[in-house]
Each structure stands twice: as C-alpha cells, then as structure tokens.
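1. fold the following, please.
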Amino acid sequence: MTVVARLSVPAAEFELGAALAGVEYVEVELERVIPTGPEFVPFFWVRGASVESVDAALAEAEPIEDAEFVDRAGDALLYRCRCGRDDASVVTGLERAGLTLLSASGRGGRWTFDVRGDGWETVGAFREFCAANGIDVRLESMGPLGSAGDDADDRLTDAQAEALVAAHEAGYYDSPRRATLAEIADDLGISRQSLAERLKRGTHNLIEAMLAAGSGPNK
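-> Presented below is the predicted three-dimensional model:
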C-alpha cells in the first residue's frame, strides 16, 4: 500500500537549510529536486528575504555550487543551485529508504518534507537511517495515499503516527511479540494506557483512510 508522510528535521541538518541559516526569511520552499549522483539540483523559492542576503549566504555555503537567482514573484525569489550531499544527508536517506520527495519547505528553524513510499516500512527505514546518522527527525503525520482530504477526526494524528511506528519498529506486531506496551510507552515517555488508546484510535483511522482511498477489500 502506498503511504504518504510528513517528516521534519532541524534546518541545520538539511544542506539548504544550513546554507541559509544566516538569512532572515519567512519561508523557503523547494520547487523541484533533481538527484544527480553525489549532488542534487534544487529549484527553490525564498520568501521575505533580499537577493543580496541570499546571494551572500549561498556564496559562502560549502555544499552549494553554481547558485543562481532565476526570477522574482512579489516578495518571493526563485533560485537554483547544485548542492553536494554525503552518505549521511537527509536526501541520501530519503533515496535509500525508497521515499519520493513530494515537497519540502523551511520555516521557523525546521524543514518539513512531504514524502511518498511503498509501504509503512519505507518511513521506518528513513527513521532508522536518521537515528544511525544523528539526524533529529520528527514524524509529523502519516497515512495511506488519498487520505489527505478525509475528515479531520479520521486522519492519523502526529501522536498516533508516532505510536504506531514505534510499536512496529519495536516488534509489537511481530509473532511472537518482541516488545510490550509498557516498554514502548516507557520509550515514548507516556503511560501504557495512553499508548494503548493511541494505537487503538490510530489503527481505526488508518482503516478508515484506507477504505476512503479505495484500498479496502474488493476495491
């Protein structure tokens, strides 16, 4: 089953976010990302900053090359550049996990990524990559493809998504189980009762979203 997820990392842990750390801006939004071996080529909009400040920041950023101001639309500046990446970068992690980057934006010191993958395990693989490389990733939301327009009460919340992924990664759903509710709840810093409720409600919302997306039996 195809899933979509929203993940976020501190701006300093994403190459472009780190490059623009010294620029006062409202928001940065990726327009398009083209992976090219050890590099990726992003087109991105910077809102609320001057051309001079962005040019200066990109010129001094070590992983950024061939940065070019392309166009302007109101207070939004369109740029493109070549950005180096290493084996521990966020873009490398997304690629290795089998996740497709749908959109990305930076605001308030964090970058948020909307991604699509073939199954829940792709999101888990990316989280494992981040943990292994010291990247502070946060799962904001997750659900089956097509669930984004569902009623708010039937969408997977951040807390439910975190609980479901943690339970899956810990082996709670394995047979035999490799972790108990109490152990997982302790890792998350919540009570066993709270975890059980999140798993129950999260499972319900996943099934509702799957059926609404036409992925249920006989669909």
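
2. switch to C-alpha atoms for all contacts and neighbour counts from now on
-> Will do.

3. can you name every helix or strand that the strand or helix carrying V115 contacts?
-> Using DSSP states H and E, V115 maps to strand 110-118. Contacts defined by 3 or more C-alpha pairs under 8 Å, 6 or more residues apart in numbering; DSSP states H and E place strand 110-118 against strand 2-10, strand 100-107.

4. closest to Y79 out of those?
-> Y79 sits nearest to strand 100-107 of all the helices and strands packed on strand 110-118, at 13.9 Å, using C-alpha to C-alpha.

5. pull the longest helix from the protein.
-> Secondary structure assigned by DSSP state H gives helix 192-212 as the longest helix of the chain.

6. buried sites along that helix?
-> In terms of neighbour count (16 or more other C-alpha atoms under 10 Å), helix 192-212 has its buried residues at 192, 195, 198-199, 201-203, 205-211.

7. can you show me the strands along this structure?
-> For the chain, applying DSSP state E gives strands covering 2-10, 27-36, 39-47, 64-73, 76-84, 100-107, 110-118, 138-144.

8. most packed of these?
-> Among the strands of the chain, strand 138-144 has the highest mean neighbour count (mean count of other C-alpha atoms under 10 Å), at a mean of 22.

9. now show me the structure for the sequence below, then we'll compare the two:
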Amino acid sequence: MHAFEMEHERIERAELRHWNMVLDDTNTFVFRVRGDPDPFGAKLESRDATISYSLTPASNGVFYCCVRERATESDEGYIDAFARGTLVVIPPVRFNPDGTTDLTLVGTPADVNAAVEELPDSMRADVRSIGPYRRRVGSAASRLTDRQREAVAAAVECGYYDSPRDGSVSDVAADLGVAPSTAAEHLRKAEATVMRQILGR
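-> Purely as a prediction, here's the structure:
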C-alpha cells in the first residue's frame, strides 16, 4: 500500500493512527489519508490480503480507513522485530512520499537496538534521535484541528520553520491546495494555540 500511495497522483500521504494485532494472523489498522478515497478503496479491494475495510468520506481532502487484513510474511518480519520486551510504538506512524516511514519507539536501549538490528533484510532503520520520552497527554498538538496540523506539517516539511527560512506560506498553500491567505490563517491559529498552551492559558 505504501508503494501504491507513493505512485498514485491522487494519494498524497498516509499515517497509521491505531492498530490491533490479534493472535489469529490478522491485523486491523486505522489510517488517516490525504487524498482521494476512491482509488485507495479500489486498491484495498484488489489485494488478496484485505479481509474487510471501511472508508469515511473525504473532508478537506482527508479521509480515514479502517482495514482488516491477513498478515503477510513481510508484515510478520517487521512485527517480530518490534514485538519485544519493553518496546511500544507511539502513533502516528507516517508513510512518506519518498518511501521512508517515520515512527517513535519507547523502550530500553537494548530492545531498541535489537529491533533495529533484526529488521528484515529488505528494510533498514536510521535512528534520528534518542532521549527521554517527553510527549504529554493533552499537549498543544492534540488541540489543533486536522487542517491546522496539516498546515504545520507542510510548513515543517518545506522549511518554513527552518533558520534561515527555506519555505514560504505560498509553499504551504501549494501543499494544502489552498490560497496563501488561508494557509497563513491556519498557521497563525495553530501557533496561537501552541503558545497559549505553553503559557498555561
């Protein structure tokens, strides 16, 4: 599915938000997808691994998908790597247009190292940072609307928050498919929410 998302012009990006891996060789996932649900659903329909699925209508270019599927040999390889001891995968798991996947793991150094080293031969992992887990329940990010979160994500990706700044509001607007004034409004509201949360207001 990740390869399909990368190649299809009407699917921009996907995130794995929730999952339930039961002990009957099946997986159930909830994805948040930016794009057109029709080709996504058609692809799910054509896969041998798909048992059942449900798609929400798209709202502002975003839809959700719940899919139950049979675990493939490839699935079992990376699941086995992460299903150990102290490890917890923190959602969302982001599937990027360049074929990479971003995820956060919480666990002991030994278990994190073992997961990285025991991935299937077709996969490799780059550890970008290591440190104490600081994400808090009820954080400012959880108070952003989906659209505000998308705007902030697009701003980060295009370099809008880099120093020196590489991206512009126009770049964010192009990514979201909206006018620059609309993108700027989403960013202002998101930033205001985050700043108020930091100050306890």
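
10. rewinding a little: now the helices and strands packed on strand 110-118 of structure 1 as a markdown table including distance to E29 of structure 1?
-> Shown next, in a markdown table, are these (distance: least, C-alpha to C-alpha, whole Å):
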| stretch | distance to E29 of structure 1 |
| --- | --- |
| strand 2-10 | 13 |
| strand 100-107 | 4 |
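
11. between those strands, which gets nearest to Y25 of structure 1?
-> The nearest among these, by C-alpha to C-alpha, is strand 100-107 at 8.2 Å.

12. one step back: let me have the strands of structure 1 in CSV, adding distance to A131 of structure 1 as columns.
-> Converted to CSV, these look like this (distance: least, C-alpha to C-alpha, whole Å):
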stretch, distance to A131 of structure 1
strand 2-10, 12
strand 27-36, 23
strand 39-47, 22
strand 64-73, 25
strand 76-84, 21
strand 100-107, 19
strand 110-118, 17
strand 138-144, 11
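
13. returning to that earlier point: hmm, who's touching the strand holding V115 of structure 1?
-> Strand 110-118 of structure 1 has contacts (C-alpha atoms under 8 Å, 6 or more residues apart in numbering) with 1-11, 14, 17, 98-106, 123, 145.

14. and stretch 96-107 of structure 1, by the same measure?
-> For stretch 96-107 of structure 1, the surrounding residues in contact (C-alpha under 8 Å, 6+ apart) are 11, 17, 26-32, 94, 111-118, 122-123, 125-126.

15. change it to 7 Å
-> When contacts are defined by C-alpha atoms under 7 Å, 6 or more residues apart in numbering, stretch 96-107 of structure 1 is touched by residues 11, 17, 26-30, 111-117, 122, 125-126.

16. next one: stretch 135-144 of structure 1
-> For stretch 135-144 of structure 1, using C-alpha under 7 Å, 6+ apart, the contacting residues are 2-10, 13, 127, 130, 156-158, 161-162, 206, 209-210.

17. so where is the lengthiest helix in structure 2 in structure 1?
-> In structure 2, taking DSSP H as the definition, the longest helix is helix 180-198. Under TM-score structural alignment, helix 180-198 of structure 2 has no counterpart anywhere in structure 1.

18. translate F44 of structure 1 into the numbering of structure 2.
-> Match for F44 of structure 1 (TM-score structural alignment): F31.

19. so who does that match touch?
-> F31 of structure 2 makes contact with 14-17, 64-66, according to C-alpha under 7 Å, 6+ apart.

20. swap in 6 Å and give it another go.
-> When contacts are counted by C-alpha atoms under 6 Å, 6 or more residues apart in numbering, F31 of structure 2 touches 15-17, 64-65.

21. residues contacting the nearest residue to it once chain neighbours are set aside?
-> Of all residues not flanking F31 of structure 2 in the chain, L16 sits nearest, at 4.5 Å (C-alpha to C-alpha, 6 or more residues apart in numbering). L16 of structure 2 sits next to 31, 92-93 when contact means C-alpha under 6 Å, 6+ apart.

22. which residue in structure 1 aligns with L16 of structure 2?
-> Looking across to structure 1 (by TM-score structural alignment), L16 of structure 2 lines up with L30.

23. ok, now R68 of structure 2?
-> With TM-score structural alignment as the criterion, R68 of structure 2 lines up with R82 in structure 1.

24. the closest residue to its match other than its chain neighbours and E65 of structure 1: what is the separation?
-> Distances taken as C-alpha to C-alpha, 6+ apart place V41 nearest to R82 of structure 1, at 4.7 Å, with adjacent residues excluded. Separation of V41 of structure 1 from E65 of structure 1 (C-alpha to C-alpha, to the nearest Å): 10 Å.

25. joint contacts of the two?
-> In contact with both V41 of structure 1 and E65: R82, using C-alpha under 6 Å, 6+ apart.

26. adding distance to R196 of structure 2, write the contacts of F31 of structure 2 out as CSV.
-> Formatted as CSV, the contacts of F31 of structure 2 follow (distance: C-alpha to C-alpha, whole Å):
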residue, distance to R196 of structure 2
E15, 27
L16, 29
R17, 26
Y64, 29
C65, 33
